[in-house]
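Q: from the sequence below, what's the structure:
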Amino acid sequence: MRTPAIRVVIAMLVAGALLAPRPAAAQNGGSQVVPQDELRSIAPNVYLDCERRVCDFNYIKTEITFVNYVLDRQSADVQVIVTRQQTGSGGNEYTLAFLGLKRHAGKDATLKYYSKPTDTEDQFRRGLVNVLKQGLIPYVYDTPLAEFISISYAQKQDHRPTPASDPWHYWVFGLGVRGNGEFEDQAERYSYTVNASANRTTEAIKLRFYAGLNYNHRRYEIPDEEPIISISKRKNASVSIFKSIDGHWSWGGTVSVSSSTYDNARLFSSIGPAVEFNIFPYADATRRELRLQYRAGLTLRDYYEITVYGKEKENLFYQALQAVLEIKEPWGSIGASVQGSTFIPDVKYNNLRADLGVYVNLFKGFSFNVGGRYSRIRDQLSLPGREYTPEEILLELKRLASGYYLSFEVGFNYRFGSIYSNVVNPRFGNM
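A: This is a model prediction of the structure:
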């Protein structure tokens, strides 16, 4: 974690820590011997509330051995909530919220770690663990474990760039090419994607330039029949600018062009402004946000095939209103959004979509999650005005007519037994 002019490095020397098979440890200048079991019992219980794709739990447990890791917050003395947001450079800002529980109630803190887009996995996890160590120190220094902790301080001229010191002035450019293929005697499938981007992000403004191309090819050999060949293409480009007004308001606009054989779009162009209000301050976005966003604009459409409404080309005005709720609290997390969009003035052509994701730790050892999406679809103006072939349907080459879309998931998990999760055993991987 960087500060404007210094970097603090905290080295933990825990003398075998809690898990090493040593009989005792001394404190108070050697006048008192603390048994190993007592050291384990006085170490704070930590519940690390972090997605597995972000936190390498095995690495954390081997690097930070002066705490006990528990499986739910009801057994914890400290809960650490880790959230992330992408930075303008393409890296990430990780916010670590340390929440004191039980005897540590009220002892809260928030630290941040910034990763670079060029960081390797090892560089990232080392940096995150270093910040995690710093945040856990206040929960250890008033215990006998403090005898085994040393703190070192090193000054470095290594700090986050300001516009005056950044020769790129916050501009970040990207080029990407990705491809894959699968080949068999009677089938072949391959695809590739090419994209380019240019972004600039500051506290006051966000600029986004993007262009991409996707090509997908499939071929299937059928005995005594002609082979089935399917090709789908998608191209798109966009320019967006969003500007901060204050801690709750922002505004901007987007210009985009796209082409898609799947959507019967020879060339779709759109332009329009947008405004957004966040009921909570943007500064709280890592923990909670309730954003209301309104967009409107003009879209010009040129179709590959005549549509079900007999159109080869048409110009349409549109509008959309969206509400997004994101909450990350000690008891769990909620993510939900509702969006309604219509064409103007024909509001009968509309789309209503709702998304929900909830994870709740109801009581000790028991967690519950539910999620899903529902769309009420009344705006499929670009559907071709003909019957699809079986190949187009089975190979999903064209968007199908539908009045709705529904998906959901639900589950629960109950853990019981030992509350501790300190031991790392890499044998046979994660079997």
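
Q: CA atoms for contacts and neighbours, from now on please.
A: Will do.

Q: excluding its backbone neighbours, what's nearest Val34?
A: Nearest residue to Val34, sequence neighbours excluded (CA to CA, 6 or more residues apart in numbering): Ala25, at 5.2 Å.

Q: where's that neighbour relative to Glu147, distance?
A: Distance, Ala25 to Glu147, using CA to CA, to the nearest Å: 9 Å.

Q: same check on Leu132?
A: Distance from Leu132 to Glu147, by CA to CA: 19 Å.

Q: what sits against the residue nearest to Val34?
A: Contact analysis of Ala25 by CA atoms under 8 Å, 6 or more residues apart in numbering lists 33-36.

Q: and the furthest pair within those residues?
A: The two members of the contacts of Ala25 with the most space between them (CA to CA) are Val33 and Gln36, at 9.5 Å.

Q: buried ones in stretch 100-114?
A: By neighbour count with 16 or more other CA atoms under 10 Å, stretch 100-114 contains the buried residues 100-101, 108, 112-114.

Q: surely Gln319 and Phe343 touch.
A: Yes. With contact defined as CA atoms under 8 Å, Gln319 counts as touching Phe343 (6.4 Å).

Q: who wins on neighbours among the contacts of Ala25?
A: In terms of neighbours by other CA atoms under 10 Å, the contacts of Ala25 top out with Gln36 at 17 neighbours.

Q: one more, for comparison:
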Amino acid sequence: MQKLVLWLAIWCCLHGQSYAQNTTQNEPITVFLDCNTCDSDYFRTEVPFVQYVIDRSAADLHVLFTSAQTGSGGQSWNIDFIGQKRMNGRKNGLRFNTESTATKDEIRQAQVRYLKVGLLPYILETSTFDHVTIGYSATQNTTEVPIEKPDKWNKWTFSLTGGGSLNAQSIYSDRTIMVSANADRTTDRWKTGAGVYFRKQVNKVTINNTPRTYTQESQNVYGRAVYSLAPLWSLKLYSGFTRSTYENYDAQFSVSPSIEYSIFPYSESTKRSLKFQVGPEFAATQYLQKTVFGKLQENTWGQVSKLIMQWQQPWGNINGSITASNLLNDPKKNRFSVGGNVEWRVVKGLNLVMGGYASRIRDQINLVPEVGEDEILLRNKLLATNFEYQTFVQIRYTFGSLKNNIVNTRFDESGFFIYGF
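A: This next block holds a predicted model:
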């Protein structure tokens, strides 16, 4: 009798385990899509054979998209497939590039294509795979070995931008135009670039039936070269010319060499980065008006030190920087700034987003002695201050149905937006 009970217990356990495995295999895998720039509705429509969930801890698979800009202005994408729950311990990754000329639709098509490829090893163990069809589209003679065509641009990329905006009311109008041009070249050893920028803003306001016009204009020309000195070391030389009515610069020429050390390999920059930068800075300045120190022109030497951190992980992301600068001939004229943002998935469904920046300012040597009330209200001139800060915090808690693949865009109001310069 005892043997019979024992055999029945063993049979029930094995049968129950087999039934549980079959039940699990019949269920589609649950996926948490972690991509701030992805079109989630498009993903749900084009990849319907998985179950999307809104909480990371409820997913069998955490799919994390990260990207970095390429030398041609496109994007280099990484997709990390991180197994959890019934896929625990299984981790894979894919990498692909999109061109700078790619439209949003072309980018999301590429994202979906590589997502499907990355999901295949995981759905092999489920009944979902029985309904998957694998296709191949040949665009050339497959017997030929692809030959990379010569790059007639020699890795140089160019961009031209121009635009304007107009905002008008009965007693106020604001007109802005902006033009810029950039040229960049990126290789494994060198990163070089140059550019020009012009912006003009004209404000017209009527006070007591008296029209007044205020103009703000800025111009900038720059050149830079970055050299890969060693696996974790880099050198940079930057030079620029600036003219700004807002900052009281009639003409400023600056040169700033600097060195950078990266704690982590540059190849990991889409996931984690911690870099130190330090270097001197020389500036020869001609002012539009005499400054509060009675100077119309001066030459200054200074130094700038930076700590820059970026961290993107399954639990969230952190971006931050600390900058310290001062004049070498007068260290009391200095500036210290700290800023960043954090997005942290605290617990199931609970996200904390916070960020901002703060600066202690002691280096405003370009201030004009007097600023009119109208210019203060219009922020047409740089104003004296000992500090500057901005901060925000947001707590988001999501609960309810975790699994819902339905896409319904009826009465979605995308509205419109205005470009600013």
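
Q: of the buried residues of stretch 100-114 of structure 1, which belong to strands?
A: Residues of the buried residues of stretch 100-114 of structure 1 located in strands (DSSP state E): 100, 112-114.

Q: returning to that earlier point: dump the buried residues of stretch 100-114 of structure 1 to TSV, plus distance to Glu63 of structure 1.
A: Below are the buried residues of stretch 100-114 of structure 1 laid out as TSV (distance: CA to CA, whole Å):
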residue	distance to Glu63 of structure 1
Gly100	22
Leu101	23
Asp108	23
Lys112	19
Tyr113	17
Tyr114	20
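
Q: state the span of structure 2 onto which the lengthiest helix in structure 1 is aligned.
A: In structure 1, taking DSSP state H as the definition, the longest helix is helix 121-136. Residue correspondence for helix 121-136 of structure 1 in structure 2, counting by TM-score structural alignment: residues 104-119.

Q: now do the matching stretch: distance to the chain's middle.
A: 20 Å (CA atoms, centre = their mean, to the nearest Å).

Q: then stretch 253-261 of structure 1?
A: Chain-centre distance of stretch 253-261 of structure 1: 24 Å, with CA atoms, centre = their mean.

Q: which bit of structure 2 covers that stretch?
A: Counting by TM-score structural alignment, stretch 253-261 of structure 1 corresponds to 237-245 in structure 2.

Q: again with stretch 189-207 of structure 1
A: Counting by TM-score structural alignment, stretch 189-207 of structure 1 pairs with residues 174-192 of structure 2.

Q: just the buried residues of that stretch, please?
A: Neighbour counts over stretch 174-192 of structure 2 (16+ other CA under 10 Å) mark 174, 176-180, 182, 184-186, 191-192 as buried.

Q: re earlier: possible to save the ones in strands among the buried residues of stretch 100-114 of structure 1 as JSON lines with distance to Val54 of structure 1?
A: Below are those laid out as JSON lines (distance: CA to CA, whole Å):
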{"residue": "Gly100", "distance to Val54 of structure 1": "22"}
{"residue": "Lys112", "distance to Val54 of structure 1": "14"}
{"residue": "Tyr113", "distance to Val54 of structure 1": "12"}
{"residue": "Tyr114", "distance to Val54 of structure 1": "13"}
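
Q: which of these sits closest to Asn361 of structure 1?
A: Distance from Asn361 of structure 1 was checked for each of those by CA to CA. The minimum falls on Gly100, at 17.4 Å.

Q: pretty sure the closest one contacts Gly106?
A: Yes. Between Gly100 of structure 1 and Gly106 there is a contact under CA under 8 Å: 5.9 Å.

Q: now the common contact residues for the two.
A: Taking CA under 8 Å, 6+ apart as the criterion, Gly100 of structure 1 and Gly106 do not both touch any residue.

Q: that older thread, closest to Phe65 of structure 2 out of the buried residues of stretch 174-192 of structure 2?
A: Thr186 (23.5 Å).

Q: touching, the closest one and Gly71? I think so.
A: Yes. Between Thr186 of structure 2 and Gly71 there is a contact under CA under 8 Å: 4.6 Å.

Q: now the common contact residues for the two.
A: Listed as contacting both Thr186 of structure 2 and Gly71 by CA under 8 Å, 6+ apart are Lys155.

Q: give me the three-state assignment for Cys13 of structure 2.
A: Three-state call for Cys13 of structure 2 (DSSP: H, G, I helix; E, B strand; the rest coil): helix.

Q: tell me the residue in structure 2 aligned with Val177 of structure 1.
A: By TM-score structural alignment, Val177 of structure 1 lines up with Gly162.

Q: for that match, which non-adjacent residue is closest in space?
A: Excluding its sequence neighbours, the residue lying closest to Gly162 of structure 2 (CA to CA, 6+ apart) is Val179, at 4.3 Å.

Q: packing partners for the helix or strand harbouring that neighbour?
A: According to DSSP states H and E, Val179 of structure 2 maps onto strand 172-186. Counting contacts by 3 or more CA pairs under 8 Å, 6 or more residues apart in numbering; DSSP states H and E, strand 172-186 of structure 2 packs against strand 156-168, strand 190-207.

Q: closest to Glu373 of structure 2 out of the ones you listed?
A: Closest to Glu373 of structure 2 of those is strand 190-207 (CA to CA; 12.2 Å).

Q: that closest one vs structure 1, average offset?
A: Compared with structure 1 after fitting, strand 190-207 of structure 2 deviates on average by 0.8 Å (mean CA distance after the TM-score superposition for structure 1).
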